[in-house]
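Chemist: pasted the sequence and its predicted model underneath.
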Amino acid sequence: MIRFVHMLIFLCSCIYAIAQENKLFISDKLALEESRNFLLKSSFIESQNNSLTDFVYQRLEWQIDPAVRYISGKVTTHFKSQTELLNALQFDLSDSLTVDSVIIENNRVTFTHQNNKIEINLPEPLLFNQLDSASVIYHGVPTSSGFGSFETSFHGTEFTPVLWTLSEPYGALEWWPCKQSLADKIDSIDVIVTTPQQYKTASNGIVVSEQLNDTTRTMHWKHRFPIATYLVAIAVTNYERYSDYMETENGDSIEILNYVYPEDLEKAKEKTPVTAEIMQLYQNRIGEYPFAAEKYGHAQFGWGGGMEHQTMSFMGNFDYGLIAHELAHQWFGNYITPGSWQDIWLNEGFATYLTGLSYENIETDWWPVWKQVYSDQVKQQPDGSVYVTDTSSVDRIFSSRLSYAKGAYLLHMLRWVIGDEPFFQGLKNYFSDPAVANGFARSEDVIAHFEQAADTSLTEFFNDWLYGEGYPVYSATFKPGDEGKTLITLSQSTTHESVDFFEMPVPVRLYNAGRTDSLDVRLNHTSNQQQFLVNTGFHVAEAAIDPDLWLISATQEIVGVPAQIKTQTIAIFPNPATTEISLQIPSGKQISGIRIFEMNGAEVKHFVEQTAKINISDLAPGIYLVKAELAGGTFQGRFIKH
């Protein structure tokens, strides 16, 4: 048993090291300190008049050559006025790009382009809900921000060009005129990209046409679901294509379309089929894949992480963890999108935890490792909230420790607090809520669903774990009580002043000597130095706090306190005696040991057998002390040897 435990510890250590080395449990956007080659935009403020219009459709037409960092195109936007009298239309677009013209109703109209904004005066004011359209024709060399909003690179031994976009959080305006906002989803889009003939374009939705000319290829992608601006994307290179499928219960199938580099085709074909199994798990736990009418897919791109573009995730590799994470975003992040970057945990925390669920249910050997890696990551620093207070910092929004790891563990702890059935029912209810479906949500939306499913208030929990900082550090003592019970005293300190006490049910495992028996208890910890009397049925020799890693916590110390020994007087006769004495034992008691001491404290006899008669003929005359160990305490008395 001991050898097995040591082997298991060694194996877990090796797995942990491998996980860290291969970055199986890192964020899909990578830790920012590892991607300094990308320019991080220091700040961005969303347009204040995003609510004045509703973008109902955009037709995106581009000319792209991945060998050249350049874009030219035409973006036609159909929009509705959301005010009683709309006089002007606004787009976000980087000043590094040149606007050639703006066309409304086949006429060129005047505009200004400065401070990364296009301002267009409408020919005639629009009434509320009145529909109109405008086309922006532009070109230029996009700059890059965030994680690399518009990038060109190479792949393979022949250095084949590849181009991709990644607009999250604020990068879309770097390469196309848009509404850079979490206030409005585009109801539907068409993406039409013309490239040199040897290249193919990956994008959102499904391909409705692919035209080859003498030197060019034009691919037309159609997507008929609402989509947030930052999830619109293209990737262009000499892709190979193949499909996996997930069979549904009604006999249909969902296509999983893969665009991969030719040199990685065979390796990708080995790794991507697991997508269907993970998709089935997510459907069972949450609800039907939301874009089943079109497809899901992967497009390889030249970056170390991944990006969950709607219906087609861009993948730096096809490792299991990345596949599971990006797929999870289709439910949480794409179908339901946070209404503010303050609530990015609704994206990244959810996708990270769903990835954990895939380990719990599919790659089960990795589930303990997943919990250990992420709980350790959160505790690397003592502070930090899941809720983002500074949305001008890309670094903070996509904090691997807070938005991903702690956001995921918040859900894991919530599952422990309210139980599996309410937790997963709350997830399903949140996903199926028509108020947020295909739209935006804030933290209070998902909290309300968990509270309803659990039939309890979770205000204290979310105040501590979503808005508060730090985590609890526990200390405990345990000591035997009467009739097979154990008294546990549980205390905590916190690592950050924002939370004075984490009111949590704390899992504790109690062991007997040799760990041949154990008992799991759930202690509802609401105050410091709180005491719990537990009916264990065995003598507790060891205790462990949160052995299965349900909580973000640390353990300072666990101390076993011996039971108080009761000392009582025992009758000895004859007294004085010459050759033998007898001990008068209380009824129902058995002796487990007898010791005889001289009055100077020196032990002269020790018996372990259960006897009440003691031979003292070999003792020198004098006064002696007898101590008898019996169940319930120690009994002692004195006798005189003649």
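Modeler: Arrived safely, thanks for sending.

Chemist: C-alpha from now on. contacts and neighbour counts both.
Modeler: Fine.

Chemist: tell me, how many residues neighbour the closest residue to G140 other than its chain neighbours?
Modeler: The shortest distance from G140 to any non-neighbouring residue, by CA to CA, 6 or more residues apart in numbering, is to L97 (4.7 Å). Applying other CA atoms under 10 Å, we find 23 other residues in the vicinity of L97.

Chemist: use this one as the comparison:
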Amino acid sequence: MKQRFTALQLFSFFKFYLVCLSFLVFALKTQAQRLTKEIHSCAAARISTTPALLADGITSIPHRELMRQYDLHWYKLDLNLERNSLNISGNVTLFASALVNTVSQFAFELHPNFTIQQVLLDGIPCTIRRNNSEVIAELPTAKRAQDKLLVQVFYEGRAPSGGSAAIGNGFNTATAQPWGQQVTWSLSEPFAASEWFPVKQLLSDKADSVTVWVTTDVSNKVGSNGLLQRITPMPNQKHRYEWKSNYPIAYYLISVAVGQYEEYSFDVAMPGAPKPVLVQNYLYPGALATFKTEIDRTGPFLQLFSELFGVYPFHQEKYGHSMAPIGGGMEHQTMTTQSTFEFTLTAHELAHQWWGDEVTNADWSHIWLNEGFASYSELLALERLWVGERLNWLNKANQNALVPMKGSVFVKDSTNVSRIFNSALSYDKGALVLHMLRRALQNDALFFRILRTYREEYKYKVATTRDFQRVVEQVSGKPFQYFFDQWVYGEGYPIFDVAWAQEGSQVYIRSIQSSSSSNTPLFTTDVEYKISTSLKDTVVRVQHTKQIEDYAFKISGTITGIEVDPDQWLLNSVSGIRQDASIIPPAQSEVLVLYPNPTSGQVSLKGRKGLPTQISIYDMIGRHIRTFTPSGSSFSIADLSSGAYLLKLMYAEESAQVRILKL
């Protein structure tokens, strides 16, 4: 999800901040408190100041354990809704299988604003117990493992409107300006689905399918998940929209949007899909003239992301949009809710269909697997379809991620909604983690193969950061524990203080690394330096593995400037770049120099008296490659793969170590 706010919407949101809800969390009563959410983050839900006791939601642990006694297969929502009301009535069917030997209680969640009229198990009434949003139905007959449970909940009431969720509530109504259109819509992420229907709010249990029926005034259209099966006439000038999706779906992605929409739809042909994909849009009357160009980008986005990530996950049904004044977008499965249309917003929400909808974070601590991936997809779309905006996007992402902040990309308090959807950490730094991983791999084909493998392995499932790390290591054949430890679980970013000096054709660079966070004092990373001279510009890539690194390069011409990370592949800050003759090492006869460095294969030795007795080559994680005795002052490493290597040179009374980059 991604948000853009108007002044009017911000005014409304600030009014919401005045009301708080209390939640029962494992016998500890905590006060939910409304906090401001960063401008281009996304979601709607509770904000809690409690410690991270509940990684999978805000429900109490005992209630959550009861919900884990069954596997949910199917929801059927049969509701009465209007475009200008928070009133909800109807029934919801939950079809499940028992997972334990004896299931005598069926637990679910529903906001206390709603009166439960009846709960039926296979048509037989159940007695119920309620504690705030937690509901337990006592089953008339206990179920054994693998037995089916068909539970139907009849209820009515008015959805909460106190603004205790991050953006509005789980169910909202408002007038969209300047269109003057009244709209009712849902926005359940991360914990607010229970504000409009009976639900099991555990990410690990995706429903296998969902049916959404909405009876409403004949002047309304209703957008929801999957394919529209039919529109059934009903008494009293009403009709029923009947939607059905046969794909697995997380609870927070089930959606409705009700308004006096106009439909604008088109088909998009894609390689890998057996038929064109329907793009179905429900728009405010008159909005098409304003947004048609941007909406039409959905076709190229679908084709591009299908090429990069694999065919659109829900191609047998549809993709589309329902407009609602939410100040941005929410990635409801197969039908995103958006308030407006612009390049990065539309790309972001579509990318969520892969990253968030098909593959979902296993709990909200790993939200970057949803939001960081969708945010990085904005850049991927720009690189292919609007290349001139690439650097602008990177500039903004880096600037936001470099704002002084505390915390890791991994969310330690997954009940704190403002932290879950922190713009700098979950979105921009999360996206830049992928950007840096792409550069660390030094192979775009390999990077996208990793994404496709990750997607294939966890399609319609949930995943954690370590799951993604395992796929990265499996596909690349390289260890990346250090990378995820420092960039996802660690904090901050490296800060470089750089000095340089030139002596003839030799340039010396000394880079001193500090960190913006004491929790991650050193970042092991490749760093690129752009060395500009009077004759040409050269970009060199080196490894930074300790606080102070010294490098030496051969150049042509006189240095006119040095730049750190010229193409913005690394999240970093530079405290200074200065010329400093004191870093020139002692006389060359005493100093060992390997050149050229980087090299395409041939390496020459210069400096120390005599040749080393032997040279050993290691990769940068310490694996021995070979040892040999040099026959002269030159030797070849042309057979090595591209990357950085450590050369250990043994002399009669001493040894030396030199890092070299093989192109």
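Modeler: Good, I have the coordinates. The structure displayed is predicted, hence computed values, not measured ones.

Chemist: where does the TM-score land?
Modeler: Between these two chains, after superposing, the TM-score reads 0.80 (TM-score structural alignment, normalised by the length of structure 1); 537 aligned residues with a CA RMSD of 2.1 Å.

Chemist: how big is the offset of the longest helix belonging to structure 2 relative to structure 1?
Modeler: Determined from DSSP state H, the single longest helix within structure 2 is helix 368-385. With mean CA distance after the TM-score superposition for structure 1, helix 368-385 of structure 2 departs from structure 1 by a mean of 0.6 Å once superposed.

Chemist: which residue in structure 1 aligns with L24 of structure 2?
Modeler: For L24 of structure 2, there is no aligned residue in structure 1 (criterion: TM-score structural alignment).

Chemist: I misspoke; the intended subject was I509 of structure 2.
Modeler: I509 of structure 2 maps onto I488 in structure 1, by TM-score structural alignment.

Chemist: need the next SSE after the helix or strand containing its match, C-terminal direction.
Modeler: According to DSSP states H and E, I488 of structure 1 maps onto strand 485-494. Sequence order places strand 504-511 as the next helix or strand after strand 485-494 of structure 1, per DSSP H and E.

Chemist: got the residue ranges for the strands in the stretch 351-500 of structure 1?
Modeler: Secondary structure of the stretch 351-500 of structure 1, counting by DSSP state E, counting those that start in this stretch: strands at 439-441, 472-480, 485-494.

Chemist: next one: the stretch 101-250 of structure 2
Modeler: Listed in chain order, the strands of the stretch 101-250 of structure 2 (DSSP E, counting those that start in this stretch) span 103-109, 114-121, 124-125, 127-131, 134-143, 148-158, 171-176, 181-186, 209-217, 221-224, 227-234, 238-245.

Chemist: select, out of those strands, the one closest to D78 of structure 2.
Modeler: strand 209-217 (4.6 Å; CA to CA).

Chemist: just the angle between the closest one and strand 238-245, please?
Modeler: 160 degrees (axes from the mean of the first three to the mean of the last three CA atoms, to 10 degrees).

Chemist: so strand 209-217 of structure 2 corresponds to what in structure 1?
Modeler: So strand 209-217 of structure 2 sits over residues 188-196 in structure 1, by TM-score structural alignment.

Chemist: centre of the chain to the matching stretch, how far?
Modeler: The chain centroid and the centroid of stretch 188-196 of structure 1 are separated by 34 Å under CA atoms, centre = their mean, to the nearest Å.
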